[in-house]
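[1] sequence and predicted model, in that order:
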Amino acid sequence: MDGNGMDTEAGRIDVVSCGIGFPKDAETLGLIGRADVVYGSRALLAACPVEARLTRIIGAKAREDAADALTLCRVGRHVVVLASGDALYHGFGGTLSGMAHPDDTIVYHPGITAFQALFHRLGLPWQDARLFSAHSGEALPARAIAEAPLSVAYAGSRYPAHAISQAVLKLHPASAGRAAVIAERLGSPEERLFSGPLADLARTECGPTSILLLLPTPWHCVPHTVARIAHDARPDSGIHEGSPISHSIPAPILTLGFPEEDYERENNLITASDVRAVILSRLRLPAWGTLWDIGAGSGSVGLEAAGLRPNLNVVGIERKPERGAIIERNRARLGVPNYTLHIGDALELIHASSIDNLLSSPYGGTPAAQPPHQSEALGKRGEGEMRSLLQKGFLSPSPGGSAPSLPPPDRVFIGGGGRDLPELLAACMERMPPGGIMAASAVTLESFHTLSAWSPDRRTGLCSLNIAHEQPIAGTSHHLKQQNTIYLFTFQKEITS
C-alpha cells in the first residue's frame, strides 16, 4: 500500500478484441468477473453477460481513457478493456500500446476484424486485399482505394461508405460499373448488406459504422456469393440490360506527368508535365520518409510524388497564401491524403523549425492561431478559403507567430528561391540525413549560375531539358515548337563512415 491506501503491486491490463459480436468463452467471462475495472463502448458493456465490479465507457477522448486505464494498472489494479473488432487495428489497443511504458503489463487477446468477417460472409479469399480506414476523419485516400484491385475501407462519420464510393467515382468515373459491397453495422441486429455496381451504391446512404468493398471485376462478373445479396438496380445507374458488356474495368493511371490542363493554376504557374516526370525520377523517391516541395505553386510536383508514393509524407511550402486553396483543390482532385501545405517563407520556416520543435508534439492549430502576417496577406475570400483548409487539417499554420514544425526531409525539390537560393540550398542540405537527395530547377541564367557554383562536390547530376511539342502551323501543317530550356541540378548529402 502507498500513503493513499492504493495497492502498489504491479497491475495488469487485458485487452479483449471482441470481433463483431461479444465473446462468451469462459476465459473472457472469467477476466471480466475478476477485473477491478472494465472499459468498453456503451454497446459492448450493455451486451456483457457478466456483472463487472466497475465499468467505464470509452468515449470520444480515447487518449484520456487510455491514460486512466494505465494509471489504474500502475497502482496495482486489474483492468479489462473490451474493444470491437481487432483492438490493434485502428482500435483502442493501438492507443494503449503507444502510451504504455516498457514495464506496463498489457496482454492482448486477438479477435477478427470486421474486414475478415465480411470476406468470410461473402466466401471471398482476401490475401490480396488492400485495407484502408476513413474512421479517423483524416483526408480520404481515394486514389489508393481506387487503384487497389481488391480494396476494403472502414468508413466513419465524415466519410460513410456511400461517400467513399462517391469520392472514388469522382476520381475515376470509369469505376461506375465496378462490383462493390457495402456492409453496415456488421454482426448487429441492424446489419445491412448491399452489393451492386459502384454507381448504385454511391446513392445508397448509410451510417458511419459501415464498410466499402471494391472488387476488381465488373458487376456482371461477380461471384454468386456477392450477387445473391444484390439490392434492386437503379434505372438511372447506366448499368442495365443491353449496356455494352466489358469483362474488365479501366484502371486508374499512374500519377506521373499529368497534363497541365488537369491542374488549376495561377497565371500558368506550373511545372510542365514532361519536366515533372524527369524531376521525380531524379529524386529517386523513397517508399517512406519526407519530401519537401519548396515553391509549390500549383502543387503539381509534390502532389504527383504523393500519388506515386502513398506512404511518403509530402510537405509543400508556398510563400503566397492565396495559392493554398488552389493547391488544396488540386489535391482533392488527385485524391491523395499524404500532402500537407505550409504557408510562408521557406527559409524562415526551415530556420525556425529547431530540433526542439521537431521533438515536440505535432501542432494541430486552429484558424485563430494564424499569425498576423499571414492574415494581413489575405483578402476576405482568400482568408475564408484558408480558414477552411485549417479546419480540414490540410494547412499547417504558425502557432502564435512561430513556425510550424517541418519534419526533416529525405528528399527536397526547389522550384524557386530567388536571391535567397544559396542560403536555401544550404539550409535544406543541413536538414537532410546522409544520403538525402535534393533537386533544383532553373529557367533563368542567374539561377543556372547560382546552382552551378553551389557546392560542386555534392552535385551528382546536371541536365538540360529541351522539349518541343507538336503544334499546327499554316493551317494544314505541323511543326515542333520549342519550350524554354530547363536546367535540372541534383545534389546528395555525403554519407559519413
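    Alright, I've got the coordinates. Remember, predicted model here, so these are calculated numbers, not experimental data.

[2] hey, let's count contacts and neighbours off CA atoms from now on
    OK.

[3] in space, not sequence, find me the middle residue of this protein.
    For the chain, the residue lying nearest the average C-alpha position, counting by Cα atoms, centre = their mean, turns out to be Pro337 (3.6 Å).

[4] the nearest residue to it once chain neighbours are set aside sits in which helix or strand?
    The shortest distance from Pro337 to any non-neighbouring residue, by Cα to Cα, 6 or more residues apart in numbering, is to Ala139 (4.9 Å). Using DSSP states H and E, no element contains Ala139; it sits outside every helix and strand.

[5] so which helix or strand takes in Ala180?
    Using DSSP H and E, Ala180 falls in strand 178-184.

[6] check which residues of stretch 346-358 are buried.
    Counting neighbours by 16 or more other Cα atoms under 10 Å, one finds that the buried residues in stretch 346-358 are 346-347, 349-350, 352-353, 357.

[7] okay, and which of those residues map to helices?
    Judged by DSSP state H, the subset of the buried residues of stretch 346-358 located in helices is 346-347, 349-350, 352, 357.

[8] surely Thr209 touches Glu184?
    Yes. Counting by Cα atoms under 8 Å, Glu184 is a contact partner of Thr209 at 5.9 Å.

[9] got another, please set it beside the one above:
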Amino acid sequence: MGDPVVSVVGIGADGWAGLPEPSRTALCEAQVLLGGRRQLDLLPTGDVRGVRRAWPSPLVPALPAILDDVAEQRVAVLASGDPMFFGIGATLARITGPERLRVLVHPSSVALARARLGWGAEQVRVLSVVGRPLDRVRRVLAPGARLLVLSAGAGSPAAIAELLVAAGWGGSAMTVLERLGADDERSVTGTARGWRGDADPLNVVAVECVPDPGTRPPGETPGLPDDAYAHDGQLTKREVRAVTLAHLAPRAGELLWDVGAGSGSIGIEWMRAHPDCRAVAVESHPERSARIPANAAALGVPDLRVVTGRAPDALAGLAPPDVVFVGGGLTRPGVLDACLAALRPGGRLVANAVTVQSEAVLAAAHATHGGDLVRVQVARAEPVGGFDGWRPSMPVTIWSWTRTEGEQG
C-alpha cells in the first residue's frame, strides 16, 4: 500500500491525556494539523509544533483543495472519537482512497455511552442529527427501542424531547451524556415530556422508547394504513401499495423515481425499507406536491426529494434512477418512454394503471418489451342493510419490467 499520506487521529473529550502513544507520535511528527478548532485546542503547543488549520464551513466541498495544498507535507487530521464512525475518516477515504490514510481510532462517543448505560451494541439503533433532519428519529421509534442520537449541539436534547412529545412518545426515558471521557463528564436523566433546558454542546442523547396511550406506531413492512398520509384521494391504497412495493423490490443504496407521486406514499415507503434507500417524488399538482414533505417527515424519511413539475419535462436533470415507479401520467406523450430510457441495465420499472386508456399503454409496453402484467382488485366489507357485503375497488393493472444488458427503452 505504500506510506500513508495522511494520519487520521481520533481524539476524545479527555484530549491529549487520553491518546495512546501511536496517536501522540503521529501528531508530534505532523507538519500540518487539520481539524475543528475545539479539537486543535486540545493539543499542547510544546509537543505538537505543526501548523494548525481549522476546517472551513462548509467542509466537504473544500476538502479536495485543502488536501492538494498540503500534499507534499506530513499531515494529521483530528477527528472526534472513532474517525470511521460518522466521522471525517470515511469522507477522506472517499476522496483520497483508503490506501492513502493511516487511521488511528479512539473510542467513539457511542461506545462510551453504551459502556456507561450497560447497553449492548446489538440492542441499540444509532442516529446522527449533525447536519441531518431531526425527523429521521421518527423512523426508528418503536416500543422498547433503545436509541443513541449524536447531537448537533447544546439544543439537540430539547429538540429531540419536543419531537418525541409531538410524536406521541413523551413518556420515553432520556439520558443526556455530556463530555464523555473527560474529567467533568456528566449525565442527566429524565423523560421527554419533562425535559427542560440545554446541555453541554458535546453530548449524546440516549432514548428508551415508551409510547403514550393510544399511540399507534407504523409497522416495518410496506402497506401502511391509508390514514398515515394526508391526501386528497390521490393515494395508492394500502393493499395495492404493498403489492407495488414488492414489485419495486427496494435495495439498499438504490434511487427511485416516483413519477406522479400524489401523496408521496410509494417514495416514502421505499425510503422506509432501508436507511440508504433514496427517492425523488415528481408531482405536477402544487397542493399535492406541498403535502409530500410533511408526509415524509411524519413517517421519518425527511430526505425524500420533491420535484414539482410535469413529466417528462420535470425528469430532465435528475440523477439517473435505479428503479422507476409511474403512478400517474401514463397517457401523457413521452412519459413512459422517458422513464424507460433513463434506466440503466438491470434497472427496474413498475407502472400502475386504473383507467382503460392507461391500461392500454401498459398492454402495448408489455407487448413490446415483455415483463410481467398483474391485475389486483381489493374488496372491502361494508354494511348492506343489517348485514355486510363486499364492495370492490377499481382493479389496478401493474406492469413490471427489468432492463437487460443491451436492451433499449
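    Sure thing, it's come through. Owing to the predicted nature of the structure, the values given are computational and were not obtained by experimental measurement.

[10] would you pull the TM-score for this pair?
    Both chains were compared after superposition, and using TM-score structural alignment, normalised by the length of the second structure their TM-score is 0.85; 399 aligned residues with a Cα RMSD of 3.1 Å.

[11] returning to that earlier point: contacting residues for the residue nearest to the centre of the first structure?
    For Pro337 of the first structure, the contacting residues are 138-141, 306, 331, by Cα atoms under 8 Å, 6 or more residues apart in numbering.

[12] so what's the residue count around the nearest residue to Ser84 of the first structure once chain neighbours are set aside?
    Taking Cα to Cα, 6+ apart as the measure, Ser84 of the first structure lies nearest to Cys18, with 4.9 Å between them; neighbours along the chain are not counted. Residue neighbour count, defined by other Cα atoms under 10 Å, stands at 23 for Cys18 of the first structure.

[13] the aligned partner of Cys18 of the first structure in the second structure and Ala353 of the second structure: what is the separation?
    The criterion is TM-score structural alignment: under it, Cys18 of the first structure has Ile11 as its aligned partner in the second structure. Applying Cα to Cα, to the nearest Å, the value for Ile11 of the second structure to Ala353 of the second structure is 56 Å.

[14] and Asp372 of the second structure, by the same measure?
    Asp372 of the second structure is 14 Å from Ala353 of the second structure, where distance means Cα to Cα.

[15] which residues do those two both contact?
    Shared between the contact lists of Asp372 of the second structure and Ala353 (criterion: Cα under 8 Å, 6+ apart) are residues Ile398.

[16] more neighbours: those two, which one.
    In terms of neighbours (other Cα under 10 Å), Ala353 is the more surrounded of Asp372 of the second structure and Ala353; the figures are 23 against 13.

[17] just checking, the more buried one touches Gly329?
    No. If you go by Cα under 8 Å, Ala353 of the second structure and Gly329 don't touch, sitting 9.6 Å apart.

[18] re earlier: the following helix or strand past the strand holding Ala180 of the first structure: which residues count as buried?
    Under the assignment DSSP H and E, the closest C-terminal helix or strand after strand 178-184 of the first structure is strand 192-197. The neighbour-count criterion (16+ other Cα under 10 Å) identifies 193-197 as the buried residues of strand 192-197 of the first structure.

[19] number of residues surrounding the residue nearest to Pro337 of the first structure?
    Ala139 of the first structure: 18 surrounding residues under other Cα under 10 Å.

[20] what segments of the stretch 251-400 of the first structure are strands?
    Assignment of strands within the stretch 251-400 of the first structure using DSSP state E, counting those that start in this stretch yields the ranges 289-294, 312-318, 339-343, 395-396.

[21] stretch 321-337 of the first structure aligns to what range in the second structure?
    Mapped onto the second structure with TM-score structural alignment as the criterion, stretch 321-337 of the first structure occupies residues 286-302.

[22] no no, stretch 273-281 of the first structure
    The aligned range for stretch 273-281 of the first structure in the second structure is 238-246, by TM-score structural alignment.

[23] mean per-residue distance, the matching stretch versus the first structure.
    Average distance between stretch 238-246 of the second structure and its aligned residues in the first structure, after superposition and using mean Cα distance after the TM-score superposition for the first structure, equals 1.5 Å.

[24] helices of the stretch 101-250 of the second structure, residue ranges please.
    Under the criterion DSSP state H, counting those that start in this stretch, the stretch 101-250 of the second structure carries helices at the ranges 109-117, 156-167, 238-248.

[25] ok so, going back, quick one: the strand holding Ala180 of the first structure to chain centroid distance?
    Averaging C-alpha positions (Cα atoms, centre = their mean, to the nearest Å) puts strand 178-184 of the first structure 22 Å from its chain's average.

[26] for that strand, which helices and strands make contact with it?
    Counting contacts by 3 or more Cα pairs under 8 Å, 6 or more residues apart in numbering; DSSP states H and E, the secondary-structure elements packed against strand 178-184 of the first structure are strand 192-197, helix 198-201, strand 210-218.

[27] report the distance from the shortest one to the chain centre.
    Looking back up the chat, that one is helix 198-201 of the first structure. 24 Å.

[28] what's the answer for stretch 315-328 of the first structure, then?
    Here the centre of stretch 315-328 of the first structure is set off from its chain's centre by 18 Å, with Cα atoms, centre = their mean.

[29] what does that stretch rub up against?
    Contact partners of stretch 315-328 of the first structure, identified using Cα under 8 Å, 6+ apart, comprise 264-266, 290-299, 302, 339-346, 374, 377-378, 382, 385-386, 389, 394-395, 406.

[30] mark which of these are buried, thanks.
    Of the members of those, the ones counted as buried by neighbours, 16+ other Cα under 10 Å, are 264-265, 290-299, 302, 339-344, 346, 374, 378, 382, 385-386, 389, 394-395, 406.

[31] sorry, back to before: now the second structure: which of the contacts of Pro337 of the first structure match?
    Retained in the second structure: 138, 140-141, 331, out of the contacts of Pro337 of the first structure (criterion both residues aligned by TM-score structural alignment, their matches' Cα atoms under 8 Å).
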